[in-house]
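>>> Sequence and computational prediction follow.
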Amino acid sequence: MREITATGQTVEEAVETALAQLNTSKDQTEITIVEEGKRGLLGLFGAKPAIVKVKVKPSTIEITVDYVKTILASMEISAEIKVEQKGERQVILHITGEKMGLLIGKRGQTINSLQYLAQLVANRHADPYITVILNPENYRDRREQTLTQLAERLASKAIQLHKPVKLEPMPNFERKIIHTALAGNKKVQTVSDGHEPNRYIVIKPSS
């Protein structure tokens, strides 16, 4: 967190000096007035400068990363986090280190739960709403490939049996992968059913 102390003939002047040095705006900072300042006799004798401390507020991403690091530490997982920002609405936290299997959990349940919590933390401070994706050791890329293959296999099964095929419950962002994978398949249609957090996809033959 960046913080500086600045002086000026007035508080306003000291604040402006600090903002210029930090290259930020007033609404992105926390300002503490250390000394109001004193003009002195005839504006000269006995004058004291105004002194302020100006601290840059942590960004939404910084807050989210700190939260994830705190959770990892509580799980005794040593890891590094690299941030990838895609536009204004999506942030991917690439996580590398030991015990990634523990972090991912069975069928991704642990990482999905942590991702849900991280997204709640991020969107307490974000405007507009942002999507946070936690990607330990490229798990999300591997999971997307697995889900795409699963979608294609179960679509073939639904066509062959002429019956709907129900998938296991999965989070919204994973359901989107299934929908997208089969969007071009005219022989089936996909619908989401059930209620969160147990919402699932049904693949239905089109005819």
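Perfect, thanks for sending it.
>>> going forward, measure contacts and count neighbours with C-alpha atoms only.
Will do.
>>> Check which helix or strand the residue most central in space within the chain maps to.
Centroid check for the chain by CA atoms, centre = their mean gives Val132 as the closest residue, at 3.0 Å. Val132 belongs to strand 131-136 when elements are defined using DSSP states H and E.
>>> The helix of greatest length in the chain to strand 131-136, inter-axis angle?
The longest helix of the chain (DSSP state H) is helix 139-161. When axes from the mean of the first three to the mean of the last three CA atoms, to 10 degrees is applied, the directions of helix 139-161 and strand 131-136 differ by 100 degrees.
>>> helices or strands next to helix 139-161 in the packing?
Applying 3 or more CA pairs under 8 Å, 6 or more residues apart in numbering; DSSP states H and E, we find helix 139-161 packed against strand 165-166, helix 172-181, strand 188-193, strand 200-205.
>>> Comparison target below:
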Amino acid sequence: MEDPMSLQEQSTLVVEFLDGLLDAFDLDADVYAERVDDETMEMRVENVQGVGLLIGPKGNTLRAVEDLSRMLVQRKSDGNCEGRIRVDIGGYRERRRAALEAFCEKIALEVRDNGAERPLEPMNAADRKVVHDVVAEIDGVSTVSEGQEPRRWVVIIPD
């Protein structure tokens, strides 16, 4: 059995893919890899004009680009790779996370104060985790996930 493809090898592959994608869209940008932790590497696309084209509505195009990047790594490594690869374009993920955290905190405080549970819109697993993490830090409220993928949502409930 071969050694798993390292995060560095994966990141090189994905950076080349992203460079090619940008060329295909005739977009000029900086693409680089940044280690997030021992098991995660994030490919960042910065200084891109027309960033909205690559992010898409509610980040759907960005998620598709990330899925394609992961499929490329899986195919080139025969599924034998270590760690996780993420893709961010123009800082979208961090801005989305910060906005979601602020929104959830506001809603959680409202739920705590008025005692009425509040369902949120359906969201992906990563966004649901943000909601659960933010609300867990606030006394007097908690969360539950409901529904079936891909339309699963979080309900913020008073304790």
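Everything's here; your move. Since this is a predicted model, take the numbers as computed values, not measurements.
>>> And the TM-score between these chains?
The TM-score (TM-score structural alignment, normalised by the length of structure 2) is 0.79; 150 aligned residues with a CA RMSD of 2.3 Å.
>>> returning to that earlier point: after superposition, how close is the longest helix of structure 1 to structure 2?
On superposition with structure 2, the mean distance recorded for helix 139-161 of structure 1 (mean CA distance after the TM-score superposition for structure 1) is 1.5 Å.
>>> Give the buried residues for that helix.
Buried residues in helix 139-161 of structure 1, counted by 16 or more other CA atoms under 10 Å: Tyr139, Arg140, Leu147, Thr148, Ala151, Leu154, Ala155, Ser156, Lys157, Ala158, Ile159.
>>> show me the residues around the third one that make contact.
Listed by CA atoms under 8 Å, 6 or more residues apart in numbering, the contact set of Leu147 of structure 1 reads Glu174, Ile177, Ile178.
>>> Show me which of these is closest to Ile4 of structure 1.
Distances from Ile4 of structure 1 to the contacts of Leu147 of structure 1, taken as CA to CA, are shortest for Glu174 (44.5 Å).
>>> do you know how far the closest one is from Ile201 of structure 1?
From Glu174 of structure 1 across to Ile201 of structure 1, the span is 10 Å (CA to CA, to the nearest Å).
>>> list residues touching both of those two?
Residues touching both Glu174 of structure 1 and Ile201 by CA under 8 Å, 6+ apart: none at all.
>>> So between those two, which is more surrounded?
Ile201 (21 against 17; other CA atoms under 10 Å).
>>> Now do the contacts for the more buried one.
Lys166, Leu167, Glu168, Pro169, Arg175, Thr190, Val191, Ser192, Asp193 are the contacts of Ile201 of structure 1 under CA under 8 Å, 6+ apart.
>>> Structure 2: which residue goes with the fifth one?
Meaning Arg175 of structure 1. Residue pairing (TM-score structural alignment): Arg175 of structure 1 is matched to Arg128 of structure 2.
>>> Correct me if wrong: that match contacts Pro150.
No: Arg128 of structure 2 is beyond contact range of Pro150, at 11.9 Å (criterion: CA atoms under 8 Å).
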